[in-house]
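[1] Based on what follows, work out the 3D shape:
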Amino acid sequence: MPRIHFIAIGGNVMHQLAITLARKGYQITGSDDEIFEPALSNLQSAGLLPKELGWYPLKITSNLDAVVVGMHAREDNPELVQAKTLNIPIYSFPEFIFNESRNKLRVVIGGSHGKTTTTAMVMHVLQQQSFQFDYLVGAQLNGFEHSVQLTDVPVIVCEGDEYPASALDKRPKFHFLFPNIAVITGIAWDHINVFPTFEIYKAQFEIFISKIEPKGTLIYNAADDVLKALVKKQPRNDIQYIPYALPQHDVKEGITFITIERITVPLKIFGNHNLYNLHAAYWVCKTLGIDARSFLTNIQSFTGASKRLEVLLQTNDVTVFRDFAHAPSKVKATIEAVKQQYPLRHLTAVFELHTYSSLSTTFFKEYKGVFNMADSCAVFYAEHALAIKKMPPINEVLLKQCIAQPGLSVFHTKADLQNWILQQPKEYTNILLMSSGNFDGLDINELKNNFIHL
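    You can find the predicted model right below:
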């Protein structure tokens, strides 16, 4: 069996990949200089936790078949230097995923927003149908013990991220996966620390389209004007194009009903952005041989991916949602989804500037108009997050000018933010907490308890 060593084994995907390969019978070793939960417990349970933290070139021996390098590793990593000296094959994790999946039918779901949810929808339906498949997804999903699985089945479903493959290779992860069935959910500028202009960012999706295998399929959101223009710009006559749009639907008493091929079912999810994602998932499943009735029967029980409009608290008067939204298009879509589903409720929207892009002065203007459907809104940032990223202090006056939202509040301490939230209307209210972080450790349980008490 192959012998594989992982440099930076503690990464979210890296440790999951190591575990699934060990289950496959591969001989796995790994190193890291820091490992946090849940990776630490997961690796320990699998018997793969390194005995000591740090980098040890002696672990890199000539009998290794490959070395997989995570984002945490740098060019001068001593284990990586040793692997190069011994001419051992070196892979980023998406390269390795493709290498293990060369003979599979590969479904790759990309886009600036909605890719995790769309991937989760496809996986949910396939699992309900007892369809055998492997997968790679960037979140922990209900019904799936791990976020990566590699076995000997003939199909793999992958979330295709546009972020760099590793610290050594700045090409996007989804450029390495060569899909037979590709999805692009939409294009909206993000990751400006990697893609400094929108044109550079868009070009990554052009390249992704060029990577689709001959006789493959591209399923794309035709309601996205940028994406539609990109598809027309780069026509390929050797692949099939399937455009999708907002499917027929209706909202009755807070429940969304969707109709596809004249079949109507109720859903546990809501929001136009989720309906777009569902329509993309439908076309993936149909291309894999799942008929509309089976798809709709199974999608009814889908409750969403982790931290995607997740309900933290629900009383007769208040519902508190948590969402992973951080890019402007995601924040806007999430706010609109909640307001459209509950038009008579007061909507309090709270957003944390946490990513490099969102904390960048030049990117503030991209958030203009995203809070328009909120009744009250606040933006939060943690000063130590700026220090960690070596970024200058936030100019709050400029931030408010760029967002241009009347009544916008800005906070940089979690105590002030919590006080503001508790001062919002307490009756018939939705509170939406949006962040890829944790609001500097805001005590969600304390917040919930305050509302329950009130």
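
[2] hey, let's count contacts and neighbours off CA atoms from now on
    Fine.

[3] residue contacts, residue 277?
    By CA atoms under 8 Å, 6 or more residues apart in numbering, residue 277 lies in contact with 114-115, 117-118, 185.

[4] 6 Å - rerun?
    residue 118 (CA atoms under 6 Å, 6 or more residues apart in numbering).

[5] That one in helix, strand or coil?
    Following DSSP: H, G, I helix; E, B strand; the rest coil, residue 277 is assigned to helix.

[6] gap between the residue nearest to the spatial centre of the chain and residue 140?
    In the chain, the C-alpha nearest the mean C-alpha coordinate belongs to residue 116, at 4.5 Å (CA atoms, centre = their mean). Distance, residue 116 to residue 140, using CA to CA, to the nearest Å: 10 Å.

[7] try residue 211
    The value you get for residue 211 to residue 140, if CA to CA is used, is 27 Å.

[8] These two: who's more crowded?
    The neighbour comparison of residue 211 against residue 140 (other CA atoms under 10 Å) goes to residue 211, with 18 against 15.

[9] Excluding residues flanking it in the chain, which one is nearest the more buried one?
    In space, and not counting its chain neighbours, residue 211 is closest to residue 178: 5.2 Å by CA to CA, 6 or more residues apart in numbering.

[10] what number of residues lie near the one you found?
    Neighbours of residue 178 (other CA under 10 Å): 23.

[11] got it, and residue 193?
    Using other CA under 10 Å, residue 193 is surrounded by 11 other residues.

[12] do you know how far it is from residue 374?
    Taking CA to CA, one finds residue 193 at 29 Å from residue 374.

[13] show me where the stretch 251-400 of the chain has strands.
    Using DSSP state E, counting those that start in this stretch, the strands assigned to the stretch 251-400 of the chain run over residues 255-260, 263-266, 310-314, 318-323, 346-353, 376-381.

[14] quick one more, to check against the first:
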Amino acid sequence: MRIHFIAIGGSAMHNLALALQEKGNDVTGSDDMIYEPSRSRLERKGLLPTEYGWFPEKISSDLDAVILGMHAKEDNPELQRARELGLQVYSYPEFLYEQSKEKTRVVIGGSHGKTTITSMILHVLNYHNKEVDYMVGAQLEGFDTMVHLTKENDFIVLEGDEYLSSPIDRRPKFHLYKPNIALISGIAWDHINVFPTFEEYLEQFKIFIDSIVKGGILVYNEEDEELKKLVDQTTNTIRKHPYSVPEYSVENEVTMLQTPEGDMPVEIFGRHNLQNLAGAKWICQHMGVDEEDFYEAIATFSGASKRLEKVAETPKTVVFKDFAHSPSKVAATTKAVKEQYSLRKVVACLELHTYSSLNAEFLSQYQSALDSADVAVVYYSPEAVKNKRLEEISEEQIFKAFQRNDLIVYTNSEDFQNFLRSSDLDDSVLLLMSSGNYGGLDFDEISNWIN
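    Prediction:
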């Protein structure tokens, strides 16, 4: 096939482009800007556009498919040309479905944990040399690209995001996959720019449950009350398998998981991650991996990129970075670190960076989110608020939202970084939570600060 990508530089888009080229397709693409690591990865395979911008002349009638990225606008010149020529335009979830219609589709959804659960499943399957197709939203050790498509594999494992599919397809991505086997990790209101009420957000998961093929399987977190209600109410004729946090203990900063063969040390930690592990185990069992083999493989799983990722360590200090930004994720991650390192001081730093987190009306959702930390810090950029065209928020609003008198708030990146450099981090854990970089923090420098 001849396939052209509009906005090829996106995280998911460039991975799909690489996977389709690997499968033998003729792939081209355009973008107005491409950042690392997408840039280098595309360049290595000869897929980096020779110049940035949109070029309608790249769109010709002999293209078999055009794949439109979320980053492109609805009036994109290449999109307009494709429509004029009557070409088939797909969003990337739509195209993934087309590529997997004859396979058993395993879709991992939920407001939180879906990347980690998908990564756990792929780690276990890879450990036991079980070949599957996949798409996951984080870089995994031992995997070249995070999209893999073949003609021969029976299963495809897909991370099912609830965000919109493309500028011209306003359906959540996970509505398009029609899973044979699905998992939902939990529901916590997110993406308020698209789903302004919790009820509208909840409705997307109801539609997802109804989209599971008849006779299919739903694995779900029974500790989430809203999710449990949706599962109980569905009229879809599917098999339902609940899961919850397995029994575990923490001994000398090591998490021990209870298994039928006895206590087993695992590299991940925190209730939320062990809950994710329980869900991944069910999915792996439905894919033909028995319980004993699952435990053998999961013992070596160290985590997905940016999910409680250890970035520096000395005998006295440990530093983690985490993608957590929504209130429920921030609370779960902070609590997990304090439980694992109960005898150390936990310094938790949160950057309010996303549209939702910088929304004045949404801020109240963060109440108690940092309560498990010994020192709690919030950084946000007033410039980012302006760029997102949001109502200005004040430091007073931040204090009121988090309901913590000793909260430290920074609005200047240099001041925040000076705080980190000058802090006494002996016998401490530094937890950096953000989907950004605190206005220019070089995470590689942190190891120099703590040595």
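
[15] sorry, back to before: burial-wise, tell me which of the strands of the stretch 251-400 of the first structure comes out on top.
    Of all these, strand 346-353 carries the top mean neighbour count, a mean of 24, counting by mean count of other CA atoms under 10 Å.

[16] so how much does that one differ from the second structure once superposed?
    When the second structure is overlaid, strand 346-353 of the first structure sits 0.5 Å from its aligned residues on average, using mean CA distance after the TM-score superposition for the first structure.

[17] cool, and stretch 116-123 of the first structure?
    So stretch 116-123 of the first structure averages 0.3 Å relative to the second structure (mean CA distance after the TM-score superposition for the first structure).

[18] which residues are contacting that stretch?
    Residues contacting stretch 116-123 of the first structure (CA under 6 Å, 6+ apart): 159, 277, 281, 305.

[19] Next: stretch 399-419 of the second structure.
    By CA under 6 Å, 6+ apart, stretch 399-419 of the second structure touches 363-364, 366-368, 376-381, 439.

[20] ok, the residues you listed vs residue 295 of the second structure, which is closest?
    Distance to residue 295 of the second structure, by CA to CA, is smallest for residue 368 among these, at 34.1 Å.

[21] Chain neighbours aside, what residue packs nearest to that closest one?
    Nearest non-adjacent residue to residue 368 of the second structure, counting by CA to CA, 6+ apart: residue 402, 5.9 Å away.

[22] Just give me the neighbour total for the one you found.
    Residue 402 of the second structure has 20 nearby residues by other CA under 10 Å.

[23] what does the one 3 residues further on give?
    For residue 405 of the second structure, the tally of surrounding residues (other CA under 10 Å) stands at 9.

[24] ditto for residue 251 of the first structure
    Close neighbours of residue 251 of the first structure, defined as other CA under 10 Å, add up to 16.

[25] Which position in the second structure pairs with it?
    When the second structure is aligned by TM-score structural alignment, residue 251 of the first structure is paired with residue 250.

[26] gap between that match and residue 82 of the second structure?
    The gap separating residue 250 of the second structure from residue 82 of the second structure is 57 Å, by CA to CA.

[27] go on, residue 184 of the second structure?
    Applying CA to CA to residue 184 of the second structure and residue 82 of the second structure gives a distance of 36 Å.

[28] give me the number of residues near residue 13 of the second structure?
    Residue 13 of the second structure, neighbours per other CA under 10 Å, totals 24.

[29] Please identify the helix or strand for residue 249 of the second structure.
    strand 248-251 (DSSP states H and E).

[30] mean per-residue distance, that strand to the first structure?
    Average distance, strand 248-251 of the second structure versus aligned residues of the first structure after superposition (mean CA distance after the TM-score superposition for the first structure): 1.6 Å.

[31] Flag every buried residue along that strand.
    Within strand 248-251 of the second structure, the residues that count as buried by 16 or more other CA atoms under 10 Å are 248, 250.

[32] Ok, stretch 58-70 of the second structure next?
    In stretch 58-70 of the second structure, counting by 16+ other CA under 10 Å, buried: 59, 63, 65-70.

[33] Mind telling me the two of the residues you listed farthest from one another?
    63 and 70 (20.3 Å).

[34] just the strands in the stretch 101-250 of the first structure please.
    Ranges of strands in the stretch 101-250 of the first structure, per DSSP E, counting those that start in this stretch, are 105-110, 134-136, 148-149, 155-159, 181-184, 217-221, 240-244, 248-252.

[35] Onto which residues of the second structure does the shortest one map?
    Equivalent residues of strand 148-149 of the first structure are located at 147-148 in the second structure, counting by TM-score structural alignment.

[36] so how many other residues sit close to the nearest residue to residue 392 of the second structure once chain neighbours are set aside?
    Using CA to CA, 6+ apart and skipping residues adjacent in sequence, the residue nearest residue 392 of the second structure is residue 385, 6.5 Å away. For residue 385 of the second structure, the count of nearby residues is 20 (other CA under 10 Å).

[37] And for residue 40 of the second structure?
    Counted with other CA under 10 Å, residue 40 of the second structure comes out at 14.

[38] secondary structure class for it?
    On the basis of three-state DSSP, residue 40 of the second structure is classed as helix.

[39] What is the equivalent residue in the first structure for it?
    When the first structure is aligned by TM-score structural alignment, residue 40 of the second structure is paired with residue 41.

[40] Nothing else from me, thank you.
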